[in-house]
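Asker: Dropping the sequence and predicted coords here.
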Amino acid sequence: MTTSVSELAQKIINGYRIKRGDDLEFFKTCDLEELERGAGAIQKRYRRNHVDLCSIINGRSGRCPEDCKYCAQSAHHCTGIDEYPFLPKEKIYAEAKKNQDAGLNRFAIVTAGRALTGEEFEKALDAFRMMKKDLTIELCASMGFLNAEQFHRLHEVGVTSYHHNIETSKRFFPQICTTHTYDDKIRTIKIAQKEGLCVCSGGIIGMGEDWDDRLDMAISLAELNIYSIPINALMPIKGTALEDRPQIPAEDVMRTIAFFRYINPEANIRLAAGRKVMPDNGEKAFMSGASASISGDMLTTCGTTIKGDLAILKKLGLSNEGANDWDDDEVQAAAN
């Protein structure tokens, strides 16, 4: 690299964008504190003082036929997780209202399984209609490999964002899942974007991938025009195929968040599972590249509290009031 990390950060602030094929080796070894300072400057330029907070509810749990090695909800694993069909819409509504009243920006229904279909998909639409009618919180969904018609119907009832992680690099993906492909993921993301939905997509680090895989994932998400990128640190769950993976070091998580900001300067880099791996429950990350977080109860790993997150933001001079992940022009640009 002919320029320093801080000089690269300024170039990005001035409009330069990192592309596939660029030499990214320096991200692996450069001084972490300098990298974090640059990421913080880029974050301030594009996300200002705004931090987007979202929450999720596990709308249908367990018995998933997919064999993702990290997942407690896979039927291929024996983790003792609660299993239940799609929740009553009243329960989902109550949870959404609680999160809205607590001050969160958005609320998502997440369901286990390859795709939510049939009667359960209709129940999900009913739940979204009920929330859209009375609540103001932004509505999101994560329901697997849906088709164009399903995305359109979700959009009609008020869903504005769809979550669908690519999980890792294309190279490493077959090492963590064999029942669907990386290309299946990309195809679904593009269908959702064509409908006009903002896509939230990121992945998990610490599954055995290397630094090149993490960098490749960051580049791939930039190429897909993703505006919300959750970064999960693997929390090995007993009974899954990755239960014996060592915990990823905090420094590796922080480095990943920082270079994701360089490569995706305008996106919301979202803290997700594994926040407790980082210093002060991710507090430093909010000044070093992260501009969003999942808050409240997580799916199958320990999360953080809404009250705690709002206190952190206040302490840092940040706010979750204001801009969304995207604007209409950005969504349309991603679809075209």
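Answerer: Yes, it's here.

Asker: rest of the way, CA atoms for contacts and neighbours
Answerer: Noted.

Asker: so residue 261 sits in a helix?
Answerer: Yes: looking at residue 261 with DSSP: H, G, I helix; E, B strand; the rest coil, it is inside a helix.

Asker: right, and it touches residue 42 too?
Answerer: Yes: taking CA atoms under 8 Å as the definition, residue 261 is a contact partner of residue 42 at 7.2 Å.

Asker: so which helix or strand takes in the residue nearest in space to the middle of the chain?
Answerer: Centrality entry for the chain: nearest residue to the mean C-alpha point is residue 230, 2.3 Å, by CA atoms, centre = their mean. Assigned by DSSP states H and E, residue 230 falls within strand 228-233.

Asker: Put this next to the previous one:
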Amino acid sequence: MKKIINKIVDRILDRKSEITFEEAIELIEYDFEKDKESLKVLLDGADKIRKEFQGDVFDLCTIVNAKSGNCSEDCRYCAQSSHYNTSVDVYDLMDKNKILKLAKDVEKKLVDKFSLVTSGRGLTKGCELENLKEVYIELKEKTSLHLCASHGIIDFEVAKELKSSGVQMYHHNLESSRDFYEEICTTHTYEDRVETCKNAKKAGLKVCSGGILGLGESRRDRIEMAFELKELEVDSVPINILTPIEGTPLALEIIEQLTPLEIIKTIAIYRLILPNVPIRYAGGRQLLGDYEIVGVKSGINGALTGNYLTTTGSTIERDRMIFKEEGFEFKR
């Protein structure tokens, strides 16, 4: 297996050809637990590709839960769905001044990107869009942050409105593969998510899209999602690891979580598939424990940071310290 991995890595580094779907399947199905030498070759190869195509710049972003709960969708992992009885806070859109205060705090801590997340199926033209536009316009005028938005399913017209208000990147995860998606959500389709990404790109926004590992998907599902993201030419790929939330269906159904090794292996293969795209830790990386730094040496070059979501993440100060220790620089 070591020779196979080295040949794939060398081809990618030399820009001769990309990894094929069949090669990626072979890698993800391989038992690296029994062949740690080949695992090291895979992780080292992913790190070389990251360094060649992305350099040593580490990208930090912070997401604020600007509107929480009462979501009409039945995503089976989500604490904010109105279909499940969870302990998540429920509130309407945050006050503009409170959001600005949070943004300025993030800016002082030298984070690169700042994103507002709102619960609900999606954003349409109307009062909420107009209120958000006011917020983004003020954030653009009063901070130097790269502004991102995450408001669910949107059409092309809404995407244009967001861009004109100062938003630079739109976040909308595919979550998993096309075939597996109906197992985790029935109130909208996978194609709705794909179309949202396309609408955002068409409007001139960059697109941040990834998924969640550990939903009960197969290894093949993970590879299919990676190639879908590649086809969509997304600009950033967040990797979430399922944190089962009490009250959601998956908290009862997912008996055995993915091992850290399985997650790190998957991240490394994603780097081989997506050499030109930042791949970032998102929710759930605390489940990796000591493997968190291994992932940073295996293709990761960005992270969601801060404690502003429904589950506790890592602090900005800690992240800047540990990633700097690994030889990375920061944009800010």
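Answerer: Received, thanks. These numbers come from a predicted model, not from an experiment.

Asker: Can you check which residues contact both of residue 261 and residue 42 of structure 1?
Answerer: Any residue near both residue 261 of structure 1 and residue 42 by CA atoms under 8 Å, 6 or more residues apart in numbering counts here, and that gives residue 289.

Asker: any idea which element whatever residue of structure 1 lines up with residue 107 of structure 2 lies in?
Answerer: Superposed on structure 1 with TM-score structural alignment, residue 107 of structure 2 falls opposite residue 100. Assessed by DSSP H and E, residue 100 of structure 1 sits inside helix 89-102.

Asker: try residue 109 of structure 1
Answerer: Using DSSP H and E, residue 109 of structure 1 sits in strand 106-111.

Asker: which stretches of structure 2 form helices?
Answerer: 2-13, 21-29, 36-54, 96-108, 127-142, 156-164, 190-202, 219-232, 249-253, 260-273, 291-296, 316-325 (DSSP state H).

Asker: among those helices, which is the most enclosed?
Answerer: Of all the helices of structure 2, helix 260-273 carries the top mean neighbour count, a mean of 22, counting by mean count of other CA atoms under 10 Å.

Asker: next one: it to chain centre, how far?
Answerer: Computed by CA atoms, centre = their mean, to the nearest Å, the chain-centroid distance of helix 260-273 of structure 2 equals 14 Å.

Asker: and if you look at stretch 5-16 of structure 1?
Answerer: With CA atoms, centre = their mean, you get 25 Å for stretch 5-16 of structure 1.

Asker: With stretch 158-173 of structure 2 instead?
Answerer: 17 Å.

Asker: could you give me the residues in structure 1 that the longest strand along structure 2 aligns onto?
Answerer: Looking across structure 2 with DSSP state E, the single longest strand is strand 57-67. Under TM-score structural alignment, strand 57-67 of structure 2 corresponds to residues 50-60 of structure 1.

Asker: can you tell me how far the residue lying closest to residue 102 of structure 1 once chain neighbours are set aside sits from residue 52 of structure 1?
Answerer: Spatial nearest neighbour of residue 102 of structure 1, chain neighbours left out: residue 306 (7.1 Å); criterion: CA to CA, 6 or more residues apart in numbering. Distance of residue 306 of structure 1 to residue 52 of structure 1, given as CA to CA, to the nearest Å: 12 Å.

Asker: intersection of neighbour lists for these two?
Answerer: Going by CA under 8 Å, 6+ apart, residues that sit against residue 306 of structure 1 and also against residue 52 are residue 104.

Asker: Give me the buried positions along stretch 64-76 of structure 1.
Answerer: Under the neighbour-count criterion of 16 or more other CA atoms under 10 Å, stretch 64-76 of structure 1 has 64, 66, 67, 68, 69, 70, 71, 72, 73, 74, 75, 76 buried.

Asker: Skipping its backbone neighbours, what lies nearest the second one in space?
Answerer: By that I understand residue 66 of structure 1. Here the nearest residue to residue 66 of structure 1 in space, its sequence neighbours aside, is residue 179; by CA to CA, 6+ apart that works out to 5.5 Å.

Asker: my guess is that neighbour meets residue 67, correct?
Answerer: Yes: assessed by CA under 8 Å, residue 179 of structure 1 is found in contact with residue 67 at 6.1 Å.

Asker: after superposition, how close is the strand holding residue 109 of structure 1 to structure 2?
Answerer: Following the fit onto structure 2, the mean deviation recorded for strand 106-111 of structure 1 is 0.3 Å by mean CA distance after the TM-score superposition for structure 1.

Asker: circling back: and for the strand holding residue 230 of structure 1, what span of structure 2 is it aligned with?
Answerer: The aligned range for strand 228-233 of structure 1 is 236-241, by TM-score structural alignment.

Asker: How about residue 307 of structure 1, nearest residue that isn't a chain neighbour?
Answerer: Of all residues not flanking residue 307 of structure 1 in the chain, residue 102 sits nearest, at 7.9 Å (CA to CA, 6+ apart).

Asker: re the thing from before, return the distance of the match of residue 107 of structure 2 relative to residue 135 of structure 1.
Answerer: Residue 100 of structure 1 sits 8 Å away from residue 135 of structure 1, going by CA to CA.

Asker: How about residue 303 of structure 1?
Answerer: Per CA to CA, residue 303 of structure 1 is found 24 Å from residue 135 of structure 1.

Asker: swap in residue 147 of structure 1?
Answerer: Residue 147 of structure 1 is 27 Å from residue 135 of structure 1, by CA to CA.

Asker: ok, the residue nearest to residue 307 of structure 1 touching residue 305?
Answerer: No: at 10.4 Å, residue 102 of structure 1 does not count as touching residue 305 under the criterion of CA under 8 Å.
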